[in-house]
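Asker: please work out how this folds:
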Amino acid sequence: MSSSTISDTLSNDFATPIAQRVQQRGLLARLRAATCYVALLVSFLQINGLQFLFLPLALLPPTRPLYHMGIRYTKAAFGIVLVFMCQAFAPTKFRVTYEISGSYSEEWLEVDPKSGSLMLKLPKKLVVISNHQIYADWWYLWVLSYMANTHAYILIVLKRSLKWLPVLGWVSDWYHLLWKLAAHHVTTTADRPEDDEPLNFLLFPEGTLVSRDTYPKSTKYAEKMNLPHPEHLLLPRSTGLHTTLLALSQLPSLYLMDVTMLYPGIPVTKFGQDYYTLRSIFIDGVSPPEVVYHIRLYNVQKEVPIRANGTDTNTGLTMEQRKHLAHSMSKDPTMLEIGEEDKVVFDTWLRERWREKDQMIDSWLKRGGKGPIATGDNIKEVVLPVKLRSIWELVGPFLAFAPIAVAYYSLSNRSS
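Answerer: Okay, the predicted model is just below:
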C-alpha cells in the first residue's frame, strides 16, 4: 500500500500544538476517523477473543507451552496491526542510527529473503529501555520490533492508567492480566539459559511521560537527593530494570538495548503530548513525518554493573553451571535481592546513560530537531519505511477470530 493514503488530504501540521490546530470536520475527515476506529476495533477484538480462547491452556503445566505459542501468535498479529495502522492512517518513517563499536560485532542490517525489505538484525535476547515522551512511544517501539522480526516476543511494562484509553485501554488492560502469566514465562526463560527463543522485554525507566506535571516532581526529587537533573528527561528509576537484568543475568547472550527516540516539531520548552497523542496521530491524521531513533547495545554480563563487585559477572561459568545457578535464582527470590551497594553502583551507571541521552537530545534540538540524533565515525544510519513486508500479513490479524466463529458454529449445531 502506498503512503499516499486518506491522511494525505488532511493537514499534517505536526509542529502546531494540538490545541491550536484547525479541526477537520468535513465528510472525508469523518469517514477517515470512522474507518480508523472500525479497523482498530475489529482487529483488537478479534485478537483479544483469540487470547481469551487460549487462556485455559495456561492453567495446566502440560498445555502451558501451547498457551505461550498462542500468545506469541496474537502478539505478532497485534504488531502487524500496529504497522498497518501507521501505513494506512498515519504514514511515517523511522530514521535509525546505531553505534558499530562495542561488544556487539554482528551486522545490524539484513534483507528479508521473501520481500526483499531491509530489516534490523538485533540480538535475540533483549531488555529494551527508552525515554518516554508520548503515549505512542510503545506503539512505535512495537513497530520497530516488527522491523527486527521480534514483534511476537515483545513484553511491555505499561502504565496501569492506560486502561482508560478507548479501545487501546482494553488491550492494555488485557495485557496487564497476561503480564502475570508472562512474568512466569520470563522466569522460565531465565531458568533455561541454553534456550534459543527470542526475548524482547521493554520498559521505560522514567516510569511516566515527561510532562508539565511530572517534570517539576522529578526536579524536586533530584534537588532533595542532591542529584543533577536532565534538561529534557526525567530521572530514571533503576529498581525495576535492575531486578529484571538480575533475574535474566544467566542468559549468556542477553543485551541491554538503550533507545533514544524523538519526534520532529516539538520545541525545546514544550512537551510531546501537546503535539502528538494517539488520537491526533491516528484519528486526526497528523502523524510525525519521521520517528528518530538512536540505539546503543550493552552486553549485560560484560558491560552492565548489575552487581557492585564488577560488570564481568559469572562470565567464566559453563552452560551447565549457568543452568544450575539460573534454576536456583528462579526458586530462591532472596538471590535476586539488591544490596545497597549494588543499587548505588547500578543507579549511578543508569543516570550516566541518561546524562548522555540528554546531551544527544540537546544537540539534536540545537541542530533544528532534524536529521539523525547522533553522528560520527562509529555511527551508521538507515531510514526504514513503516509498512508491511507483504499485504498478506494482514490475513492473520483480521481472520484471528475465525477459530472462535468456527467453535461457536459447531457448538450451536450440537445444541440444536
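
Asker: drop to CA atoms for contacts and neighbour counts, all remaining ones
Answerer: Will do.

Asker: the residue nearest to the spatial centre of the chain and A90, how far apart?
Answerer: With distances taken as Cα atoms, centre = their mean, L141 lies nearest the centre of the chain, 3.9 Å away. Distance of L141 to A90, given as Cα to Cα, to the nearest Å: 15 Å.

Asker: over to W139?
Answerer: Applying Cα to Cα to W139 and A90 gives a distance of 12 Å.

Asker: to compare with the earlier structure, here is another sequence to fold:
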Amino acid sequence: MVAKVFQKFNHLIISLVSIGVFIESAIVLCSIQVATKLAFQKNTKWYQKCMDSTKNYFIMIVTAILSIAAPSKVRITTCDDSIAKGRFLMDSQKGRISSTLRPNVVVICNHQIYTDWIYLWWVAYTSDFAGRVHIMLKKSLRSIPLLGFGMSNFNFLFMNRKWADDRINLLNTLKELDANARGLGPLAGKNPINVDEEGVAIWDCKSQPTIEEKTASSKCWPYTFLLFPEGTNLTDNTRSKTLKYANKVNKKPFRHLLLPHVTGLLFTLETLEPSIDVIYDVTIGYSGVGRSSYAASKYSLKQIFIEGKYPKLVDIHLRAYKVKDIPLKDEEKFSEWLYNVWAEKDDLLEEYYTTGSFTEDSTKATTVVDKFNIRTCEFLLVALVPSITLLFFLRWLYFF
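Answerer: As a prediction, the model looks like this:
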C-alpha cells in the first residue's frame, strides 16, 4: 500500500516537472522565433535555418519528457523488399537508433493515439530530418497559447476540414515545399513564374535535383510530410461511423483500422510529384492493446502523464512504395490502391495482435530495438533551459 502511494506521488512529481519543463521550453522557443523574425526578415535562408532549429529542438524536448514520464522501448521493423537493410541501425557514437531515410517523402500511418505523431517525428529525427517535418492539423489547434504560435512558425498546415476552404491554402503550401525541395523556391531566392486567377502560385516544375543536391540544405530544403489518412483515432465512436460509411460505399470494413480518406492524400501526392519518389507507409502497434481494446482509451494523455500508464513497447513497421508505381492519374484506381494498402496494414495488425510483433521471419525483415530517447548531450541541452530558469528564480527569491 505504501509502495503504491509512493509510486503515484513519484509519478505526480515527474508529471508536474514535465509540464513545467515543457511550458518553459515552449516560451523559450517562441521567444527565439520572435527574435528570428526580427533579425532575419530579409534573409530567408537564415530565417528558415533558425526556424528549423526550433522545430528540431521541439521534438527533442517532447522526446526527453516522454523518455522520463513514459520510458518506452521502440522496435522498428522494415520490409527488406522495399527498404534496404542497414537503413536503421544502432549508432554507438550517437547512443541511439540512427537511420538513413530518403529526403522528400510523404509518410502515411494508422492513427491510434494522440501521441502517434511524436513517434513519426522521432523517426524523422533519427535521419536528421526533424527540422523539416510538416504536419497537417485541425485549424482549432492554432488557437492554443504558445503552441499555436510555435506551430504556425513551423509551417504546419492548419485545415478547416472543408475542402472548398482548404484547397488553395494546401495547394500553395505544397507547391512551395516542392519548389524549395528542388532548389527553385523562395529559400533559394526564386519566385513563382506566375500566379493564376485563383491566387495559386505556379513554380518551375521541370528542373530536378540529384539525390546529393536534395540533401544539401545550401540549395535544396528536403521535407518529410506526415499524414494520417484515417483522419482521427480508432475508437468505438469512429469505428461505428466507419462501418456505416463502408456499407454506404460497398467496402469491406477493417478489423483494426478505419477506412482511409482518399482526397487529401491524392491531392498531396499529385502536387508534390515533381520532387517526391517514395512514400513511407508506417503501421504502429502498442503493447498492452489487443483486438478488443483501443489504444486511444488505454493510453490517453491523462493516463500517460498523470496516471503513469504507457506502452512499454512501441512497434513501428515501415515499408516503402515508389510513387511511379502508384496510379495518381486515376482517382478510382488510386482509391483501390489505398484500400489495398490499408487491407495489408490490417493483416499486419492482426499478426501483431496474434504474435506480439509485426514479423517473425527474419529473412524478410530487419528489426532494431532501443529505448525511445535522444542523445545524452541533447538531453542535457534540453535540461539546461529549466535549470537556468530555476537558478534565476531562486536568485530572485533570495534578493526579494
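
Asker: where does the TM-score land?
Answerer: In this superposition the chains share a TM-score of 0.76, using TM-score structural alignment, normalised by the length of the second structure; 338 aligned residues with a Cα RMSD of 3.0 Å.

Asker: show me what the residue nearest to the centre of the first structure lines up with in the second structure.
Answerer: When the second structure is aligned by TM-score structural alignment, L141 of the first structure is paired with L120.

Asker: so its match, which of the three states?
Answerer: helix (DSSP: H, G, I helix; E, B strand; the rest coil).

Asker: tell me the contacts of it?
Answerer: L226 (Cα atoms under 8 Å, 6 or more residues apart in numbering).

Asker: look up how far Y104 of the first structure lies from the residue mapped onto L227 of the second structure from the first structure.
Answerer: Aligned by TM-score structural alignment, L227 of the second structure pairs with L203 of the first structure. L203 of the first structure sits at a distance of 21 Å from Y104 of the first structure (criterion: Cα to Cα).

Asker: one more: T269 of the first structure?
Answerer: 36 Å.

Asker: so which of L203 and Y104 of the first structure has more stuff around it?
Answerer: A side-by-side neighbour count of L203 of the first structure and Y104, using other Cα atoms under 10 Å, places L203 first with 20 against 16.

Asker: isn't the more buried one up against S130?
Answerer: Yes. Between L203 of the first structure and S130 there is a contact at 7.1 Å, judged by Cα atoms under 8 Å.

Asker: so which residues of the second structure form strands?
Answerer: Assigned by DSSP state E, the second structure shows strands spanning 73-79, 88-91, 96-99, 105-109, 133-138, 157-159, 194-195, 201-202, 224-227, 278-286, 313-322, 365-371.

Asker: any chance of a markdown table for those strands, columns distance to P145 of the second structure?
Answerer: Output for those, formatted as a markdown table (distance: least, Cα to Cα, whole Å):
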| stretch | distance to P145 of the second structure |
| --- | --- |
| strand 73-79 | 31 |
| strand 88-91 | 37 |
| strand 96-99 | 33 |
| strand 105-109 | 28 |
| strand 133-138 | 15 |
| strand 157-159 | 15 |
| strand 194-195 | 34 |
| strand 201-202 | 31 |
| strand 224-227 | 23 |
| strand 278-286 | 30 |
| strand 313-322 | 30 |
| strand 365-371 | 31 |
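
Asker: of all the ones you listed, which one is nearest A35 of the second structure?
Answerer: strand 133-138 (21.7 Å; Cα to Cα).

Asker: for that closest one, give me the average deviation versus the first structure.
Answerer: With mean Cα distance after the TM-score superposition for the first structure, strand 133-138 of the second structure departs from the first structure by a mean of 1.6 Å once superposed.

Asker: report all helices and strands that that strand contacts.
Answerer: With contacts defined as 3 or more Cα pairs under 8 Å, 6 or more residues apart in numbering; DSSP states H and E, strand 133-138 of the second structure has these neighbours: strand 157-159, strand 224-227.

Asker: distance to V249 of the second structure added to those, as TSV?
Answerer: Formatted as TSV, those follow (distance: least, Cα to Cα, whole Å):
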stretch	distance to V249 of the second structure
strand 157-159	25
strand 224-227	23
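
Asker: point out the most buried one among these.
Answerer: strand 224-227 (a mean of 22; mean count of other Cα atoms under 10 Å).

Asker: which helices and strands sit right next to it?
Answerer: By 3+ Cα pairs under 8 Å, 6+ apart, strand 224-227 of the second structure packs against strand 105-109, helix 116-126, strand 133-138.

Asker: out of these, which is closest to R182 of the second structure?
Answerer: Among these, if distance is taken as Cα to Cα, the winner is strand 105-109, at 13.0 Å.

Asker: angle of that closest one against strand 313-322?
Answerer: 130 degrees (axes from the mean of the first three to the mean of the last three Cα atoms, to 10 degrees).

Asker: where does strand 105-109 of the second structure end up in the first structure?
Answerer: Under TM-score structural alignment, the match for strand 105-109 of the second structure is residues 126-130.

Asker: that stretch vs the second structure, mean deviation?
Answerer: So stretch 126-130 of the first structure averages 0.7 Å relative to the second structure (mean Cα distance after the TM-score superposition for the first structure).

Asker: would you mind finding the match for L109 of the first structure in the second structure?
Answerer: That one, L109 of the first structure, aligns with F88 by TM-score structural alignment.

Asker: for that match, which non-adjacent residue is closest in space?
Answerer: The shortest distance from F88 of the second structure to any non-neighbouring residue, by Cα to Cα, 6 or more residues apart in numbering, is to S99 (4.3 Å).
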